[in-house]
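K.L.:
coordinates only, sequence not included:
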C-alpha cells in the first residue's frame, strides 16, 4: 500500500473480526495518527510510532467557564482525571503565549519538560463550530536540535466556541542524549474538524523554551527474551511529574519474515496493586526496518508507598491494517524502588 493510500485509509472499514480489543485499539490509533500527523517524524529513515489517539470531552470534570478571565486559565484542570498529569500544574512553566488569526485564537498555557517528554497545554477559541474535537494540523511541534519526534495530542470541546488541548512530544536526539534545555516552535497552520468539513488556515506561530525537570535515573539493563525477541529495559527515570521507561529490542529475521511489525506494549503495576499502564505502547524508532527498536514510554508518578514496580512487556506482532496479529508475552521485570 502506498503512503497516500495509507493516509487516506478508512479506519472504520477495516476487517477486524478476529483480533482482540488491544489490537483494534492499536491499529486504529496507528492509522489515525499517521493520517493526522504525517510529518511527525523528521529525518529518520524508518520510524515506528505507537500513539495515543484523540479523545472527546466525555468523563472530564470541567471548572466553571466564569472563572476563565479573559480567555482561559489553568487548562490542565480539564484533564485532571488523568493520573499522567496530576503533578503538571505544580511543576510546569507558565507560557502564556496567544496568537489570533482568521477568527481563531490559540493560547499556549503551560508546559513542562521531564528530560524525555515535553507536555504542552493549550486552548483554542473560535467563531466556527469544529464539532466535538479537532485536528491541530500536520505541522507538529519542532524541537530545535532533534532529529525527529513522536507524541500524542488530545483536543476536546468545552463550550460552543472553546476547546482545550494537551500534547506530549518525545524528541529524539543524536546519541540519545537529552539536553538540559529545549527550544520549541509550533506553527499549526491549519485547524480542522474531525467530524465535519470545517477547516481554518491561519498564521499562528509560537516559540518558547523549557528547562529540564530534575529526575532520578536508575539504570536497569535487564533483558527478557524468547527465541525471536530480545527485550532490554534500559532505565527508569523518576521525576516530579512523570515516570519514563527506556527500552530497546532486537527481533529475529525469521519473525519479521512472518510479521510486518513487532512492537512492544506494556502493563505497569506496583506491589500495592496500582495500575499505571494497561496494554499501552509508547514512541520509538527503528533504523533497520524493525530488526532493532528503541523507545520510551511514560506515565504519571508512582505512589509514594510503593516499593516495587512491575513492568510486563507484551510484543504485538502484526501484519498491519487489521490483517492479523499475535501477542507474545515476555516475563515481567520487577524493579525495587526503595
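P.N.:
The structure has been received and is ready for your questions. Everything numeric in this text was worked out from a predicted model, so none of it was measured. Numbering: from 1, shown residues only.

K.L.:
all contacts plus neighbour counts: C-alpha atoms, from now on.
P.N.:
Fine.

K.L.:
and the helix or strand hosting residue 276, what does it pack against?
P.N.:
Assigned by DSSP states H and E, residue 276 belongs to strand 275-280. Packed against strand 275-280, as judged by 3 or more C-alpha pairs under 8 Å, 6 or more residues apart in numbering; DSSP states H and E, are the following elements: strand 261-270.

K.L.:
hmm, try it at 10 Å
P.N.:
Packing partners of strand 275-280 (3 or more C-alpha pairs under 10 Å, 6 or more residues apart in numbering; DSSP states H and E): helix 21-36, strand 261-270, strand 292-299, strand 308-318.

K.L.:
just the angle between it and helix 21-36, please?
P.N.:
80 degrees (axes from the mean of the first three to the mean of the last three C-alpha atoms, to 10 degrees).

K.L.:
neighbouring contacts of strand 275-280?
P.N.:
Outside strand 275-280, the residues that touch it by C-alpha atoms under 10 Å, 6 or more residues apart in numbering are 22-23, 25-26, 50-52, 83-84, 243, 264-270, 297-303, 309-315.

K.L.:
apply 6 Å and report the result again.
P.N.:
Applying C-alpha atoms under 6 Å, 6 or more residues apart in numbering, the external contacts of strand 275-280 come out as 265, 266, 267, 268, 269.

K.L.:
please compare the first structure with the one that follows:
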C-alpha cells in the first residue's frame, strides 16, 4: 500500500478542473479491470494507480474530473460486465470485436452500440441503454419486424433459420448493458455483412407492458472471422437411453467460440391421454474438471403431438482449456405436462441425466 500511495502522490492532476458526474458504466468498466490487473502485465503501474484513484474519488465523493477521465483509455470491454451471468461465453470477444461507438437518442432514451462481432455462428452486438425514465429490470431494443437485417441475407433469415438471445445487465437505475445475440442456425453465412440494426421501442423483458416508443437505427459492416467445421460421422458421437437418442452432428470452431450441433430423437409416451413434453439441456465439462457456460438453442423440443420427430439444437461455448484433451457433454432430460388451462408447464419428475457424450479435442 505504501508504494501505491507514493504513486498517487506522483500523479499530476489539475485540481482546478470543474467536477462533473461520470457514467456508472465507465466506473464499472474500470473497476472490473483494475481488479484484474495482476493478470494483465501490459498495464503500467502508473495507469493502475491513476485508475484506482479515479474509482476511489468517484465512489467516495460522488464526482470526478471529466477532462482527466477523457485522457484515460477505456480499460477492458463491455463483455466483461456479464462475467457473472451463467451464459457468459465471451472471454475472447473483445480481442476480435469491432468498435462501433454509435449513439442515438429518441424519446429521452439513448442507445449506444459499442461493439459487434460476427463469426459465422452468431452476430453479437453489445449496446447500452440510458434514460431517466423507468425502463424496468431488463430493457432491450426491439423492432416490430425484427432488430437485425443484412443486405447479404436477403430474405433467408426473415422467417426462420435464426434465433435471438438477450443478456441484460442493470448498471444502475438509469443505465443498462445488453448483449444481443443473433444466432445463425441454417442458411447463408457470407464473408462480410452490412448490418442494419434498429428498433422502434424499448421494452422490458420482465414486463412487456413497460415500453417506450421511439426510433433507433444503426448501420455498420462486419467481416466474418475464420472458422473450421468438422462434420461428425453418423452416430460416432452419441448417447442413448430408453426412448432417447442424442448425437453430435457437427462442430464449428472460431477464434471466439465452439459451436456443437445436435440431433435429438425422443419417443414421448402419453400417460392416461395427457399431453407430455420433453426438453433436453446440456452440461459441458472437460477431462480436467473445468465446467463451461453455454448459450443454448433448444429447437422445437419434443412432445406427444409430434411423435418420433427429430429435433435440432445447438450449444455455443467459449474456447476450451488448452490442456484439455476431451469434452464431456451430459444431456439433462426434463419431462413436462400441462399444469392448467393457461398452458403453463410443470415437471412430472426431477430432471435426470443420461450417459455423456465424449468429444475428443484435436490439437493443431
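P.N.:
Happy to help now that I have it. As the structure is a prediction and not an experimental result, all values here were calculated from the model.

K.L.:
dump the helices and strands packed on strand 275-280 of structure 1 to a markdown table, plus mean neighbour count and distance to residue 325 of structure 1.
P.N.:
Shown next, in a markdown table, are these (neighbours: other C-alpha atoms under 10 Å; distance: least, C-alpha to C-alpha, whole Å):
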| stretch | mean neighbour count | distance to residue 325 of structure 1 |
| --- | --- | --- |
| helix 21-36 | 19 | 8 |
| strand 261-270 | 22 | 9 |
| strand 292-299 | 21 | 19 |
| strand 308-318 | 21 | 4 |
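
K.L.:
quick check: which of the ones you listed is nearest to residue 161 of structure 1?
P.N.:
Proximity to residue 161 of structure 1, assessed across these by C-alpha to C-alpha, is greatest for helix 21-36 (22.0 Å).

K.L.:
residues in structure 2 aligned with that closest one?
P.N.:
On structure 2, no counterpart of helix 21-36 of structure 1 exists by TM-score structural alignment.

K.L.:
and the angle for that helix with strand 308-318?
P.N.:
70 degrees.

K.L.:
just checking, what packs against helix 21-36 of structure 1?
P.N.:
Here helix 21-36 of structure 1 touches no other helix or strand, going by 3 or more C-alpha pairs under 6 Å, 6 or more residues apart in numbering; DSSP states H and E.

K.L.:
hmm, who's touching the very next helix or strand once past it?
P.N.:
Moving toward the C-terminus from helix 21-36 of structure 1, the next helix or strand (DSSP H and E) is strand 46-49. Here strand 46-49 of structure 1 makes contact (C-alpha under 6 Å, 6+ apart) with 283, 284, 285, 286, 287.

K.L.:
without its sequence neighbours, what residue ends up closest to the last one?
P.N.:
Taking C-alpha to C-alpha, 6 or more residues apart in numbering, and ignoring the residues beside it in sequence, residue 287 of structure 1 has residue 46 as its nearest neighbour in space, at 5.1 Å.

K.L.:
ok, the one you found - how many residues close by?
P.N.:
13 (other C-alpha atoms under 10 Å).

K.L.:
and for residue 363 of structure 2?
P.N.:
Around residue 363 of structure 2 there are 8 residues (other C-alpha under 10 Å).

K.L.:
A strand includes it, no?
P.N.:
No. Residue 363 of structure 2 is assigned coil when assessed by DSSP: H, G, I helix; E, B strand; the rest coil, not a strand.

K.L.:
off-centre distance for stretch 96-107 of structure 2?
P.N.:
Put simply, stretch 96-107 of structure 2 sits 17 Å off its chain's centre (C-alpha atoms, centre = their mean, to the nearest Å).

K.L.:
equivalent range in structure 1 for it?
P.N.:
Using TM-score structural alignment, the partner range for stretch 96-107 of structure 2 is residues 91-102.

K.L.:
and the helices in structure 1, which stretches?
P.N.:
Under the criterion DSSP state H, helices of structure 1 are mapped to 3-7, 21-36, 88-91, 253-258.

K.L.:
quick one on the thing from earlier: buried residues of the strand holding residue 276 of structure 1, list them for me.
P.N.:
Going by neighbour count (16 or more other C-alpha atoms under 10 Å), the buried part of strand 275-280 of structure 1 is 276, 277, 279, 280.

K.L.:
the equivalent of the first one over in structure 2 and residue 238 of structure 2, how far apart?
P.N.:
So the one you mean is residue 276 of structure 1. Applying TM-score structural alignment, one finds that residue 276 of structure 1 aligns to residue 292 in structure 2. Distance, residue 292 of structure 2 to residue 238 of structure 2, using C-alpha to C-alpha, to the nearest Å: 20 Å.
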